[in-house]
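Novice: here you go, sequence then predicted model.
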Amino acid sequence: MSTFVVLGAQWGDEGKGKMTDFLAEKVDLVVRFQGGNNAGHTVEVGESQYKLHLIPSGILYDDKINILGNGVVIDPEALFKEIDYLEKLGIRVTPDKLLISDRAHVIMPYHRSMDRLNEKSRTNTIGTTGKGIGPSYTDKAARSGIRICDLIDPAIFKKKLKENIKEKNELLVNVYKEEPLDFDEIFKNYSNYAEKITPFVQETSVKLYDEIKAGKKVLFEGAQGMLLDIDYGTYPFVTSSNTIAGGVCTGTGIGPTMVNGAVGVAKAYTTRVGEGPFPTELTDATGEWIREKGGEVGVTTGRPRRCGWIDLVILKTAARVSGLTNLVVTKIDTLAGLDKIKVCVGYRFKDKVIDYFPASLEDLAKCEPVYEEFDGWGEEAATAKTYEELPENAKLYLKRIEEFTGVEVSIVSVGPKRSQTIVVHEIGESE
């Protein structure tokens, strides 16, 4: 495949950062197409660890072009903090390595304020990160957002900011009884960001199209996971963008015929951060054991992740809605040491077993997981260098995942480092 998307096949936190970093070695461009700095990727290279929130994982290679597409919402303050963080670790972040779409929307201070206040006022909280992602997408849909192209034009930025500050202050003061925002302070700060961001800004849709036509290889990097998709996730406990493969086209400005494949990344078990339904969640000692052994704490939020058995209904749904061509299974080593491991292969709902994810959360709450049980495997899983060296029980487990989803497991991860990656089939080999 010359162009493919790497995306989360569960609720996020599946190890997409590591896999993007691993697969980026053989591509020319790495492109982020949705979300904002509410995402978090941890990548380990040798003895070094990098925590990324907004910038594509390809930035760790010096010869890759990285793009933040128009579907991304960008907080300039967070962007330049991340750039400073990377450069202190010796990673070069320059306008020849990082390109930013002039059509991407800007997260403003009032978006963060509204995010916090909206969450506080809800009867049932969503579990938002409070970084202004949702309100920024809300303004985008309401056609009152400020784009990067507006930010870097002083006259347009001043006009739009005045209109927005007036509107937001009416809400903040009259509805939420908060202090008003200061236009002059925000205009000054963001004018400084505009000056700093200008060298990175391009019409990235044209750049990307030209690079693909020239035969360059492109990896599209997803944030969050399929079940946080605004349309196909566990709504309303979702993010505010399309995390499925279809989001690539709207989030980067290329047509669907230019994407050749979709790689879904899934943990050998299931986790999620925040509120919402979780059919296979383990609230017992086993769930706590998986959490501790797997280091399941959110990169961006710092919140402990909820843990449960792998849910193949979820993975089959991800395969269907994103047209997955390959699966990557991570953290097979985390489950090592358990005597028995369960796999959800359906939901018992209204006296029948279904193998799809219901839209209604009320229906989902009535679904009872149907499990198959597998014998566990030993700690030797963490030292396996090839598929053949994996424990036999782990291989049976992986085969069941393939059989149920209809998608081959092309890569197995047995640890966080690049070297702890087993390639079963080269990505694109069977296409």
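Specialist: Thanks, I have the structure now. Residues are numbered from 1 along each chain as shown.
Novice: going forward, measure contacts and count neighbours with C-alpha atoms only.
Specialist: OK.
Novice: counting contacts, what elements does the host helix or strand of residue 6 pack onto?
Specialist: Counting by DSSP states H and E, the element that carries residue 6 is strand 3-8. The elements that strand 3-8 packs onto, with contact taken as 3 or more C-alpha pairs under 8 Å, 6 or more residues apart in numbering; DSSP states H and E, are helix 16-24, strand 218-221, strand 261-267.
Novice: got another, please set it beside the one above:
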Amino acid sequence: MNKRSIAFVGGQWGDEGKAKILTWVLRFMRNDLYSNLDLFEKDTEKVKRILTQRFQGGGNAGHTAKTGGRKYAFHQVPSGIVYSGTYNLMGEGMFVNPRELLNEIRALMRKGLRISPDNLGVATNAQVTLDYHVEDDQADFNQEEHSSTGKGIKETAEDRAGRKGMRFIEFLDADLMAKILRDTHFPDGYVVTTLPGEREPTTLTVEEYAHSYDVERFFLAPYTVDETRIVNDPTFLYHAFEGAQSLRLGLNHGAVPGTSSSDPDLVPHRPDIIMGIFKAYESSVGIALRYFVGEMDTELADAVRATLGEFGTTTGKPRHIGWFDVVNARYSIAAAQMDFLSLTKLDAMEIFAEVGSPVKVVTDYNIDGQVSREWLDYFHRRDTLKSAVPVHEVLDSWDRTVERDGHTLTPPAKRYVQCLEDHLKKHFSIIGIGPADDEVIVRENPIEVFYS
């Protein structure tokens, strides 16, 4: 069988539940492949047929996966690590923070995950986020609105674009790291920084600063791999690309200036399938620097936020909450050329019946009296959609999403999904009806459909 590849791209503002759909698809891949292996291979941990890759972003992203009754939070490590039989690549488009990566790996291992160079790799060309990137970013971080995540991502991206960045393979050589630091950032040979565990800044030579990473360097060195070699390895029969953030936060298609510092929809290595992930409503951490046309009123958002769990996985900031925006979604589907769609957290919409509110769908934008349900060229101006007024279709809310058989949508939930599909002119292949990776209604398996 030739390698089969699928990418998972968020179509809204992040936090769409990409890891949930990814882990369901990975479980299908694993069952599909292992059903064709002989007994000896099934019992061999070294059998790795599935490649899972994070291809952009860094510790500013937060993915949550619930499988086997346990909940896992990921920031840099790909979510596929929850399954045996996978090899998980932190790709060359990522921003890797060695100190945080070491802590994340150890935390996941304490929760029972097996992590080693046999199932996790860091691309040699990935850019490294260092303490001074984080310290510079922290100056812009606060718990209000769209400040930075404080993870040093923008600063690392600026260094990469300005040809002053450091690759992971270079970080692993302390002498080379010190030379690069002197050549690019610290020509006098000194770094003023606050080391982990310390409260006050200290002055170090670039050599001392480089060696302050010796623990991380020693631990992470065995994980180093060349991405080109890995993705062309013929023993991988499936390749799953895990996008971070979302298209609407990307540099090219995002709502400037409130974007991230990478492009979540520019997937490398030509995947066969693009799966778009959408939540049944929308949420966004901070909207001061970007539009959020479908935002619901503050009182209603405050009433449902805790039940919906709308706090950032990475920042802990309360998210703004809005109704599903089909104008925005249609643009995302077209821009990312999404082949299949998934809808998550449909069951979470039950909270609106509990608080006595109907549910709404943003069908059009009203801008100074001009109503549009299509994405127009000038919407890319940063000043246009800030003044847009949403036009809603209002539907009854529901207190139960699925019938007692566990896989049939109740009539009001079905009407809501049908409303979205009618406006999007595209149907949802997978619908999430609970937090666990197996709590889904699979109307069609995108892999079986595409490769049939």
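Specialist: Perfect, thanks for sending it. Computed from a prediction, not measured in an experiment: that's the story for all the values here.
Novice: what do we get in structure 1 for residue 258 of structure 2?
Specialist: Counting by TM-score structural alignment, residue 258 of structure 2 lines up with residue 237 in structure 1.
Novice: three-state assignment of residue 405 of structure 2?
Specialist: coil (DSSP: H, G, I helix; E, B strand; the rest coil).
Novice: what about the strand holding residue 6 of structure 1, distance to the chain center?
Specialist: Its chain's C-alpha centre and that of strand 3-8 of structure 1 lie 11 Å apart, by C-alpha atoms, centre = their mean, to the nearest Å.
Novice: now that strand and helix 16-24, what's the angle there?
Specialist: Per axes from the mean of the first three to the mean of the last three C-alpha atoms, to 10 degrees, the angle that strand 3-8 of structure 1 makes with helix 16-24 is 160 degrees.
Novice: need the outlier residue of structure 1, farthest from its centre.
Specialist: Outermost residue of structure 1 with respect to the C-alpha centroid, by C-alpha atoms, centre = their mean, is residue 174; its distance is 35.8 Å.
Novice: and the aligned residue in structure 2 for residue 332 of structure 1, how many neighbours?
Specialist: Alignment note (TM-score structural alignment): residue 332 of structure 1 maps to residue 346 of structure 2. Residue 346 of structure 2: 21 surrounding residues under other C-alpha atoms under 10 Å.
Novice: now do the contacts for residue 122 of structure 2.
Specialist: 89-92, 168, 223-225 (C-alpha atoms under 8 Å, 6 or more residues apart in numbering).
Novice: please repeat the previous calculation with a cut-off of 10 Å.
Specialist: 53-54, 77, 88-92, 94, 96, 168-169, 220-227 (C-alpha atoms under 10 Å, 6 or more residues apart in numbering).
Novice: for PyMOL, what selects the buried ones among these?
Specialist: Selection command for PyMOL covering only the buried members of the contacts of residue 122 of structure 2, criterion 16 or more other C-alpha atoms under 10 Å:
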select buried, resi 53+54+77+88+89+90+91+92+94+96+168+169+220+221+223+224+225+226+227
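Novice: alignment lookup: residue 359 of structure 1 to structure 2.
Specialist: In structure 2, residue 359 of structure 1 lands on residue 380 (TM-score structural alignment).
Novice: that match touches residue 254, doesn't it?
Specialist: Yes: using C-alpha atoms under 10 Å, residue 380 of structure 2 is in contact with residue 254, at 8.5 Å.
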